[in-house]
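> fold the stuff below for me.
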Amino acid sequence: MTTSASALTKVSEQLCFGGKQIRFSHHSAVLNCQMQFSVFLPPQAEAGKVPALYWLSGLTCTDENFSSKAGAQRVAAELGLALIMPDTSPRGEGVPDDANGAYDFGLGAGFYVNATEPPFAEHYQMYDYIAAELPALLEAELPVSDKRAISGHSMGGHGALVIGLRSPERYRSISAFSPICNPINCAWGIKALTGYLGEDKAHWQQYDASVLLSAKGSALPILVDQGLADNFYPAQLQTEALVNAANSAGVAAEIRLHEGYDHSYYFIASFIEQHLRFHAQHLALTHG
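Have a look, this model is predicted:
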């Protein structure tokens, strides 16, 4: 089943809070492979285009983690907000993976960068896929408008912050759960940035939210939540670097630390409503 001109193939569809939870596949020219993504269209999409929140997931995830675990659809249906949930890396035969099959690089770990190093450069162009190709496709074929917000978790929180900070004209607001805030200075980030971008650390800085925020500030409102019982905090996530960057740039980012919460989707589910309402306010939705 295709939506129009065979650009999107519908994989599955479920009714959810009066809206539609749909999974699509399509060929990505940017990633040079077949991709899948999930969309929640609220009931208001039956009457016309609705604003969209782009959600970027973390290491090892696919497009289905957020849709099945976060419990976001109820509030999104109330607000009239579409949820766009892409995959976390290119997929398929011929797409290179980590040489040792590790979870933190390669398949499921695209880090939302445009790779320049072989063999990854042929497929791993996740920045351009998220920021340009996917929105253009959705806005042409689905009842989704160009009023966009962006959010994500862990590696996806890193992606949301970086893409939002670098392309503020494309979004109205940014949020993140447990983001990798300073990848040039943590093991996950050093491995990924070396593998995708090479050894020149000057090239890494364009994909580091703390560096970007410190250097350029932010034209967009930012909300970040971090659990203090997170086993990746602070070593991999480095939230304090983002706090320091916001302070040095005079940016009033709201960065909240929560006692007792870990890195899991239980944490995301606990605060996702607040994030959706934050974005709705900046997308000028009536129930924001």
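
> contacts and neighbour counts: CA atoms only from here.
Noted.

> wait, isn't residue 126 in contact with residue 31?
Yes - using CA atoms under 8 Å, residue 126 and residue 31 qualify as a contacting pair, with a distance of 7.2 Å.

> one more sequence to fold, the one below, so I can look at both together:
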Amino acid sequence: MQRIEHRACFGGWQDVYEHASDTLGCTMRVAVYLPPQAAHGRLPVLYWLSGLTCNEQNFITKAGAQRYAAEHGVIVVAPDTSPRGDDVADADGYDLGKGAGFYVDAVQAPWSAHYRMYDYVVHELPALIEGGLPASGARAISGHSMGGHGALVIALRNPGRYRSVSAFSPIVAPSRVPWGAKAFGAYLGDDRAAWRAYDATALVETATERLPLLVDQGDADEFLDDQLRPQLLQAACEAVGHPLTLRLQPGYDHSYYFIASFIGEHIAHHAAALHA
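You can find the predicted model right below:
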């Protein structure tokens, strides 16, 4: 990885790296916050997955997470949300194509040539981080909206790989909402049975690890009723006894003002598990 940004922040360093991705077949950027404790040894990592239209910059410039990561001694890694480049397939609109990878491995052309964000986040990115930075191998994962979907799915599909998981305003049932149906139809094809592999409400039914889920959702979110529908995840978890803390936060919308208000609590939640 080649470092292309390097800024002092809360006693540590907010960096951005660029690297050639074998998984995605393009050049990717990933933001990394190294807290001051990283100068003295290896630290656990919180992987953050951002939402639709975002890249590696949104979380690091808007969430205010560095203060809490420095307090708790946690590295924060925030990759871009999709492959990038002139030869990468794209579409009109914000909810398909670049900036909208949905953290799946596409099987349909033309998307399958590059859109393998699930494999990238689960395998290639951690190998790069743990191989080249002072990362201990202890992992947690979180995200917002499309990224909240990605965090829940990745944690549920990989028992033992992450010590904790949380999400802000996640798309909990992409198979049953317009955003997910559009993306899954394009990336995965028309067989809705295949969509279940990337649907958190389906995955909790057969999860072999009861990793507790922490979800914060604003009750003034403009996408709450048609795209997010957290009650579907609540019902799925109740049906099988999967531990879920679902907090409906009064007055908050879908924006980074919401994330900034509660990111400190989420990082403390992850730090407790990562340092245990």
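
> re earlier: give me the common contacts of residue 126 and residue 31 of structure 1.
The contact sets of residue 126 of structure 1 and residue 31 overlap at residue 90 (CA atoms under 8 Å, 6 or more residues apart in numbering).

> residues contacting the most centrally placed residue in structure 2?
Centroid-nearest residue in structure 2: residue 49, 2.4 Å away (criterion: CA atoms, centre = their mean). Residues in contact with residue 49 of structure 2 (CA under 8 Å, 6+ apart) are 78-81, 141-144, 146-148, 150-151.

> with residue 104 of structure 2 instead?
Contacts of residue 104 of structure 2 were listed using CA under 8 Å, 6+ apart, and they are 115, 116, 117, 118, 119, 187, 198.

> on that earlier part again, how near is the residue nearest to the centre of structure 2 to residue 135 of structure 2?
18 Å (CA to CA, to the nearest Å).

> same question for residue 2 of structure 2.
17 Å.

> higher neighbour count, those two?
Remark: of residue 2 of structure 2 and residue 135, residue 135 carries more neighbours, 20 against 10, as counted by other CA atoms under 10 Å.

> give the aligned equivalent of the more buried one in structure 1.
Under the alignment (TM-score structural alignment), residue 135 of structure 2 pairs with residue 144 of structure 1.

> contact partners for its match?
So residue 144 of structure 1 contacts 45, 49, 50, 51, 52, 82, 138 (CA under 8 Å, 6+ apart).

> count of residues packed around the second one?
Residue 49 of structure 1 has 19 neighbouring residues, counting by other CA under 10 Å.

> what's it aligned with over in structure 2?
Checking TM-score structural alignment: residue 49 of structure 1 goes with residue 42.

> that match is in contact with residue 134, isn't it?
Yes - with contact defined as CA under 8 Å, residue 42 of structure 2 and residue 134 form a contacting pair (4.4 Å).

> mind listing what's buried along whichever strand or helix holds residue 20 of structure 2?
Assigned by DSSP states H and E, residue 20 of structure 2 belongs to strand 12-21. The neighbour-count check on strand 12-21 of structure 2 (16 or more other CA atoms under 10 Å) flags 12, 13, 14, 15, 16, 17, 21 as buried.

> distance to residue 69 of structure 2 added to those, as TSV?
TSV is the format used below for those (distance: CA to CA, whole Å):
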residue	distance to residue 69 of structure 2
12	10
13	11
14	11
15	14
16	16
17	19
21	27
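
> ok, of these, which one's closest to residue 273 of structure 2?
Comparing those against residue 273 of structure 2 with CA to CA places residue 12 closest, at 21.8 Å.

> who's in contact with residue 231 of structure 1?
262, 263.

> alignment lookup: it to structure 2.
Using TM-score structural alignment, residue 231 of structure 1 lines up with residue 222 in structure 2.

> and its match, that's in a helix?
No - under DSSP: H, G, I helix; E, B strand; the rest coil, residue 222 of structure 2 sits outside any helix and is assigned coil.

> so how far is residue 132 of structure 2 from the match of residue 49 of structure 1?
11 Å.

> can you give me how far the longest helix seen in structure 1 is from the chain middle?
Secondary structure assigned by DSSP state H gives helix 265-282 as the longest helix of structure 1. Offset of helix 265-282 of structure 1 from its chain centre (CA atoms, centre = their mean, to the nearest Å): 14 Å.
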